[in-house]
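> predicted coordinates and the sequence they were generated for:
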Amino acid sequence: MAAMASASGVNAFLGFKPARLNAGRARARPSSVARRAARGPIVAVAVPSGKKTKEGPKRSKVEIIKENSDFLRHPLIAELATEASSISEDAAQLYKFHGGYQQDDREKRSFGAGKFYQFMMRTKQPAGTVPNKLYLVMDDLANTHGNGTLRLTTRQTYQLHGILKTDLKATFQAVIRNMGSTLGACGDINRNVMASPAPYAAAARPEYAIAQELAKDLGDLLAPQSGAYYDVWLDGEQLLTVEKPEVVECRNDNRFGTNFEGSPEPIYGTQFLPRKFKIGVTVPGDNHIDFLTNDIGICVVMKDGKHVGYNVYAGGGMGRSHRNNDTFPRMASPIGYVDKADIFYAVKAIACTQRDYGRRDDRKQSRLKYLIHSWGVEKFKSVTEQYMGKQFEPLADLPEFTVPTYHGWNDQGDGKMWYGVHVVNGRLRGDAKKALRAVIERYELPVRLTAQQDLLLTDIDPAWKADITTTLAAAGVVDASEIDPIDKLSMACPALPLCGLAITEAERGLPDVNKRLRETMTKVGLPKEEAFIVRMTGCPNGCARPYMAELGFVGDGPGSYQIWLGGESNLLTLARPFADKVKETNLETFFEPIFAEFKKTKTSGETLGAWANRVGFDAIRKAQETYEAAAAPVAAAPVAAAPAPAAPAPAPVAATGRLPRVMVERDAFEALQAYAEKHNTTLTEAATAAILRMTKGM
């Protein structure tokens, strides 16, 4: 089969001829190549125009692994059966599709022993919904098969860290058999479908239930179909899954040349997608999920209180690479409106367009955002419409968006309540984890995971409110009214020590950074109510979506961050790079002039991001250059945090510098880490408390 390259953009060939770019409502027909796709060899290639070589188009290594895997089975099945503590690179690539990553704990390496291998497992929770039974199982697995903690992700899922290879199968089996799934949580495939998680009753706020239901249906529509998942983890045992007839009908519909006829994977074929693919569904006025950062962003459209259809956006994505200007974050572009009966077909058409035309030679260029950037929105829409069999209509009008947190006590609208628990950077551990388990088990509560890494306890009888409040408070869970406004909307990725891409701290570093930002703001006279969205990642891949934040920290070296400014509080404006190589030790010196100028020149109600865009980066840099530091700091406003029981407060750190690093023996570090996790505090605070206790009598 010959590969094709588009004269005006990028073209991929997956065994069938893509639709021609005819105007109007042209409909593509399945070609004879499509009917042979399941039997013949697949040549999935893509090249940018003008870069042909004698050797012809090339594919990335991962494309070869996928093609030879028998739909994600081999060599993963064989590798899992070996006594080695790790799996091969080929198997690790396939493991992603099944829901996880092979990782190396850099802080547990022994001298001369090489990497300390373990595995991360990520679940799929459409709209963040977690049945009571699954929550209890995940909590148990964290203790018996993980590292004792549960992590809530920025895409409304769980991550379980620290699983040893010998425990992998048992861990997956426990999830699958208790109403959970991990299939497609990672890899070149549709990931977890997000949706605004507020558990309003359908009678009270129907748009939320509609969005959450669509998230589940789209997850089903784009789920792998070959059965490899059950072959790998359940040794071929099949579990019954329930899908809507409309979902099955859309998946199997090949009127417009979208499917591989006769293939175990009618939508994906042997090659699946060029890279990861993300979908988010929101409701009018609620941008809690950051919906324009997805490959497909969808907003429910209501008219006179009735659901009529959806606005569709495409081409969002956060990933980029330092010093590579061909990579960049991008917000999704408006594509158009579809009636509610057409949304499955619209999503399938967009996914198939990306499948057939997305780059497969260069993985850094293979996301949908680069295809739309290369083609332009109109060409992309034209091709997608042929796969859909209809044209998009103009977008429906929507109200202004805000970003709710869902913290605290709220009425569901059906006589019950929900309670939004703030979880610092999504890491559940120690006494807080035990207390949450206790109330969830006691009252058989279902749970929702939010896009801000928090937890919603749902379906609460008002009579239970006092007991739940008391139980959580006793474990150090901070009430919503006591959370610092900066902490409420800040996020960080896991980063060090487990993520192989991380080059500096994020999850472990952000709590201290937030405190220092607050102290600096207080020093220049900003009120304690002043807040903005802060996000931090340990590398430029953007898992915590820092490029939408009002203040984004992106790791660019050990203890060093690139600073992004200009995202706005409604998450509808892309931030821009402001400074490189800002050292963690110099944050006060760097930000004090900025916060002072913000206080001096902001208008009433203006947020940091809006202010930065109004005054411009040049003016902010000038303010940094000409700033004269305040003579003496003002006392910092109190910052709400879960205190470490029986531990004295850490010694104050000068605003102009940080404490030096100290090396400790491995057993001492592990004891310190265990203490910090048990008491839900940071390593810095735990170490400081221990030293003060030790030296108190000297």
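Now that the structure is in, tell me what you want to look at. Just so we're clear, the structure is a prediction, and the values are computed from it rather than from any experiment.
> going forward, measure contacts and count neighbours with C-alpha atoms only.
OK.
> spatially nearest residue to K133 (excluding sequence neighbours)?
Nearest residue to K133, sequence neighbours excluded (C-alpha to C-alpha, 6 or more residues apart in numbering): N178, at 6.7 Å.
> which residues touch P577?
Q562, I563, W564, L565 (C-alpha atoms under 8 Å, 6 or more residues apart in numbering).
> ugh, wrong one, D140
Contacts of D140 (C-alpha under 8 Å, 6+ apart): none.
> buried ones in the helix or strand containing it?
Assessed by DSSP states H and E, D140 sits inside helix 132-144. Applying a neighbour-count criterion of 16 or more other C-alpha atoms under 10 Å, the buried positions in helix 132-144 are N132, K133, L134, Y135, L136, V137, M138, D139, D140, L141, A142.
> adding distance to M417, write the residues you listed out as CSV.
What follows is the buried residues of helix 132-144, written out as CSV (distance: C-alpha to C-alpha, whole Å):
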residue, distance to M417
N132, 16
K133, 20
L134, 21
Y135, 19
L136, 21
V137, 24
M138, 24
D139, 23
D140, 26
L141, 28
A142, 28
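> next up, a second structure to put side by side with the first:
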Amino acid sequence: MNNKQYLGPLVVEGKLVDAERIKERSNYLRGSIIADLDDHVTGGFNGDNFSLIRFHGMYQQDDRDLRAERAEQKLDARHAMMLRCRLPGGVITSKQWLAIDKFSKEKTLYGSIRLTNRQTFQFHGILKQHLQSVHQMLHNIDLDSLGTANDVNRNVLCSSNPMESTLHQEVYEWAKKISEHLLPHTRAYAEIWLNKEKIKTTDVEPILGSTYLPRKFKTTIVVPPHNEVDLHANDMNFIAITEQGALTGFNLLIGGGLSIEHSNKATYPRTASEFGYFPVNKVLDIAEAVVSIQRDWGNRTNRKNAKTKYTLDRVGLNIFKAEVERRAGVNFEPTRPYQFTTRGDRFGWIKGIDNTWNLTLFIENGRLLDYHNRPLKTGMAEIARAHQGNFRLTANQNLIISGVKEFEKNNIEHIARLYGLMRNVSHQRQNSMACVSFPTCPLAMAEAERILPKFITCIEEIMAKYGIEDDYIVLRISGCPNGCARALLAEIGLIGKAPGRYNLYLGGNRIGTRIPRIYRENVSLQDSLVILDGLIKEWVQERAQEEGFGDFAIRSGIVQPILNPAHDFWN
């Protein structure tokens, strides 16, 4: 199968990867998924369907803790699905929450709800026989999982700042519009999961094309000065620009992304590049232009180099920018001034400008489950029953109870404290994050979520030893190099390489605009703690006033800054 893409030298010539065959022959994402649902011999999906279900928001997984035991018993792996909801901007009602809580309790293997740093939630452990029921449950509460995985625009993130609720509402509406505008148009989702009758018309994908995008695509809308969505991890970013409090337009940044492959020097992380400013009424035109360019010019011969960041570097920023202007009918103005000061969530009660209150709860690892003496999941259900407003999920795996009226406030706080949802945690713990990793992620090379709490306890002890227990370092642990925990935007990043072994990266900054550099390769967690003890001691003794750890690591020469990731990330 030869590559007959669009624009000659702007397109990578060569043999298409097999993922392109799967998409082309899928009949607009239908494949033979329905037949697989009726196959009770296996709990998984066969052949191409293993990939196609991802377009519908699901990944096939198995419990890796049980693999060896089941293999010894000559049993198949215990296949189950992870489903990720489409929730642009992370807003969910209390009624919707109660429905997903009920489903997780009754029809998942683990009984948990996992808040993700894609500002949505995931179910883990859905058996194949329950898949149609989960999609129908979501449909009944006006939600879905379409386009939350594989080669499409993923869940659209936006700032969840309760102090600027009017502006947040406006950018949230744009997040929803972008999400809807860029969704797949195929009726496959409705036919397969909602039992909708097949309409005898030809499917058309006017934006994504019949073979969709070359790779996943991620979008954010950001309200400065808070970069809580980590915009530089994303392909397309809109930075809100205001005049006298009113939204006038956006700065566009393109080409962020963090996924790499160990030892593959053709892969690298990249921060997003500034394209310029445009007026607010051109948002959808710009979004469509950028996505269609990546559709047409992205690399379909090598998935490791198929993300927008590689397309931008290959064709050049000026050529890419000119094509966005041509397709969108826009002439970019110079980038308007903006500044980031934070990217973490602000916990506790914050009053919005509409005179309602917002309570941000710290959810370690985003995992809502009933633990011993901390029944977090039950507590969230009790809050949902008591609160008539919305919840906002954050891109840092936390949850905001938003729009709380004055008379509700004491009761909401009482419930939160009673169930362990409001407790004193260090700034260090609040600014640390991990991906899911073992036991369910098939890509995991090392532990992440399960070891983060104890690892942070050790870091807290080091911080206390040197008298800075109230300070913090942005720290992320990822079980593999695919970037889910955004470790390559951290001051300290640990990326799994093998069971119990990690590459240690240093030198990102607190606002998420700098990529760290590798400091030690293939270290154990214990060895990394010894290394970090010495470096934190050095930081405390020699830091400038309020200097962050990552800035100190660069200034003192512990690591050299990454100036051009395509050329010096691996040096």
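Received it, and whenever you're ready, just let me know what you need. What you are looking at is a predicted structure, and each value in this text was computed from that prediction instead of being measured.
> just to revisit the earlier point, ranking by neighbours, what's the top pick from the contacts of P577 of the first structure?
L565 (27 neighbours; other C-alpha atoms under 10 Å).
> follow-up on the earlier one: looking at the contacts of P577 of the first structure, which is nearest A223 of the first structure?
W564 (35.4 Å; C-alpha to C-alpha).
> tell me if that closest one really is in a strand.
Yes: inclusion of W564 of the first structure in a strand is indicated when DSSP: H, G, I helix; E, B strand; the rest coil is applied.
> so how far is I353 of the second structure from the aligned partner of it in the second structure?
By TM-score structural alignment, W564 of the first structure lines up with Y505 in the second structure. Separation of Y505 of the second structure from I353 of the second structure (C-alpha to C-alpha, to the nearest Å) stands at 40 Å.
> for the stretch 251-400 of the second structure, what spans make up the strands?
Ranges of strands in the stretch 251-400 of the second structure, per DSSP state E, counting those that start in this stretch, are 273-279, 348-351, 357-361, 367-368, 370-371, 374-375, 390-393, 399-404.
> which residue numbers in the first structure does the longest one align to?
The counterpart of strand 273-279 of the second structure in the first structure, using TM-score structural alignment, spans residues 333-339.
> post-alignment, that stretch versus the second structure, mean distance?
When the second structure is overlaid, stretch 333-339 of the first structure sits 0.8 Å from its aligned residues on average, using mean C-alpha distance after the TM-score superposition for the first structure.
> corresponding residue for Y310 of the first structure in the second structure?
In the second structure, the residue paired with Y310 of the first structure according to TM-score structural alignment is F250.
> and what of T470 of the first structure?
In the second structure, T470 of the first structure lands on H414 (TM-score structural alignment).
> please, which helix or strand holds that match?
If you go by DSSP H and E, H414 of the second structure is part of helix 409-418.
> what's that helix in contact with?
By C-alpha under 8 Å, 6+ apart, helix 409-418 of the second structure touches W357, G379, M380, E382, I383, A386, H387, M422, R423.
> and with 6 Å instead?
Contacts with helix 409-418 of the second structure, where a contact means C-alpha atoms under 6 Å, 6 or more residues apart in numbering, come from M422.
> that helix to strand 357-361, inter-axis angle?
Interaxial angle of helix 409-418 of the second structure relative to strand 357-361 (axes from the mean of the first three to the mean of the last three C-alpha atoms, to 10 degrees): 0 degrees.
> gap between helix 409-418 of the second structure and the chain center?
Mean-position distance between helix 409-418 of the second structure and its chain equals 29 Å (C-alpha atoms, centre = their mean, to the nearest Å).
> report the distance from whichever helix or strand comes after it to the chain centre.
Going down the chain from helix 409-418 of the second structure, the next helix or strand is helix 427-430, by DSSP H and E. Helix 427-430 of the second structure sits 20 Å away from the centroid of its parent chain (C-alpha atoms, centre = their mean).
> so helix 427-430 of the second structure matches what in the first structure?
Going by TM-score structural alignment, helix 427-430 of the second structure sits over residues 485-488 in the first structure.
> average offset of the matching stretch relative to the second structure?
Using mean C-alpha distance after the TM-score superposition for the first structure, the mean distance for stretch 485-488 of the first structure is 0.8 Å.
> can you list the buried residues in that stretch?
Those would be P485, I486, D487, K488, for stretch 485-488 of the first structure by 16+ other C-alpha under 10 Å.
> how far away is the residue positioned nearest the centre of the second structure from S159 of the second structure?
Centroid-nearest residue in the second structure: R118, 3.0 Å away (criterion: C-alpha atoms, centre = their mean). Per C-alpha to C-alpha, R118 of the second structure is found 12 Å from S159 of the second structure.
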